[in-house]
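1. Any chance you can model this:
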Amino acid sequence: MGTFGVFNSTSKDSATPAHGLNPCDWTRPEEEFYAVIARAKPIIQTVVARHRTDGRPLTWRLIHSIEGEVLTELNSSKDLQPAYINLIKHSGVFNYPVNDDPVDFGKSSAIACAFSMIYDVFHRVH
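-> Okay, here's the model as predicted:
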């Protein structure tokens, strides 16, 4: 049957969380989300710094690539829940292009969290 949320429906005890943590020890959802953001910031800064030294502009292809590197790093940590990591990535709803055109969000007020953070760091003047 697979997983639903943080509970593993294929475990022997359907009330046992898939990650094995005690639910009483969980932080509030917004704290978990902000923990993901806090962990993502230095990762984004490191990855963006590496790409900025290449002298390339921030293209749609590059922002997708940077996002992938950041998500891979976040998902490798054992203390962050994947459900909260997924909240910062882009969804297929916005249908962002994957090409070599410069990133332009236009007048959009709905931008994926990771994309917004990457864009800000990439264009920050040091």
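
2. drop to CA atoms for contacts and neighbour counts, all remaining ones
-> Noted.

3. And the next helix or strand past the top helix by length along the chain?
-> The single longest helix within the chain, with elements called by DSSP state H, is helix 29-52. Counting by DSSP states H and E, the next helix or strand C-terminal to helix 29-52 is helix 60-76.

4. Report the buried residues of that next one.
-> By neighbour count with 16 or more other C-alpha atoms under 10 Å, helix 60-76 contains the buried residues 60-64, 66-67, 70-71, 74.

5. mind putting the residues you listed in TSV, distance to residue 103 included?
-> Output for these, formatted as TSV (distance: C-alpha to C-alpha, whole Å):
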residue	distance to residue 103
60	5
61	9
62	9
63	8
64	10
66	13
67	13
70	18
71	19
74	23
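
6. Name the nearest of these relative to residue 8.
-> residue 74 (21.0 Å; C-alpha to C-alpha).

7. Before we compare anything, build this one as well:
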Amino acid sequence: MKEQDLAALRFQAAARDLEHIVRHIAARYVVQGVPLTWRLLHAIEAEALADLGFASRHEPDVLDLFKRPEDMTYPETDDPATFGRSNALPAAFAFAVAAYEDAQLEQPRDAIRRQGSVQRPSSGQR
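-> Prediction:
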């Protein structure tokens, strides 16, 4: 296998790992009903990139690929995080946004499941 192929595999493995970590962190906030703000995005990114397991499983040069460049700045406010049509997001931001979007899609499904499990009175009961 070529060195370039190995590097791509290492990057993919690290990206999957980071996505898992970010989704786990974001899930804590989703279940609490905390909205996704710029400040929260920064906090999720910082926690994920500081994860000791993540750092120990991947080489430093691969980890550096997930650090946001210094010139890629975003607000650090409590305003809702919105990106419009931009798709140039740091990996941790993108994974957190995806986790929140997935949770929003799940809410209607969960409500339907709960409705289906509610016992309806039989025709003789009122």
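
8. How close are the two chains, by TM-score?
-> Overlay of the two chains. TM-score (TM-score structural alignment, normalised by the length of the first structure): 0.70; 102 aligned residues with a C-alpha RMSD of 2.3 Å.

9. picking that back up, how close does the longest helix of the first structure sit to the second structure?
-> By mean C-alpha distance after the TM-score superposition for the first structure, the fitted helix 29-52 of the first structure averages 1.2 Å away from its aligned residues in the second structure.

10. Tell me how many other residues surround the counterpart of residue 91 of the first structure in the second structure.
-> Here residue 91 of the first structure is matched to residue 69 in the second structure, going by TM-score structural alignment. When neighbours are counted by other C-alpha atoms under 10 Å, residue 69 of the second structure registers 10.

11. Pull the contacting residues for the residue nearest to the spatial centre of the second structure.
-> In the second structure, the C-alpha nearest the mean C-alpha coordinate belongs to residue 96, at 2.5 Å (C-alpha atoms, centre = their mean). The contact partners of residue 96 of the second structure, taken as C-alpha atoms under 8 Å, 6 or more residues apart in numbering, are 22-23, 26, 41, 44.

12. so where does it fall, helix or strand?
-> Assigned by DSSP H and E, residue 96 of the second structure falls in helix 91-117.

13. Can you tell me the closest non-neighbouring residue to the equivalent of residue 49 of the second structure over in the first structure?
-> When the first structure is aligned by TM-score structural alignment, residue 49 of the second structure is paired with residue 71. Nearest residue to residue 71 of the first structure in three dimensions, chain neighbours excluded: residue 85, at 7.2 Å (C-alpha to C-alpha, 6 or more residues apart in numbering).

14. any idea how far residue 33 of the first structure is from the one you found?
-> 8 Å (C-alpha to C-alpha, to the nearest Å).

15. Over to residue 126 of the first structure?
-> Residue 126 of the first structure is 28 Å from residue 33 of the first structure, by C-alpha to C-alpha.

16. who has more neighbours, these two?
-> Taking neighbours as other C-alpha under 10 Å, residue 126 of the first structure and residue 33 compare with residue 33 leading, 19 against 4.

17. ok, the more buried one touching residue 83?
-> No: with contact defined as C-alpha atoms under 8 Å, residue 33 of the first structure does not reach residue 83; the gap is 9.3 Å.

18. equivalent range in the second structure for the longest helix of the first structure?
-> Helix 29-52 of the first structure maps onto residues 7-30 of the second structure, going by TM-score structural alignment.

19. Run through who's touching the matching stretch.
-> With C-alpha under 8 Å, 6+ apart, stretch 7-30 of the second structure has contacts from 35, 44-45, 48-49, 54, 58, 62-63, 91-92, 95-96, 99-100, 103.

20. Stretch 77-97 of the first structure now?
-> 5-6, 32-33, 35-37, 60-61, 67, 71, 74-75, 111-115.
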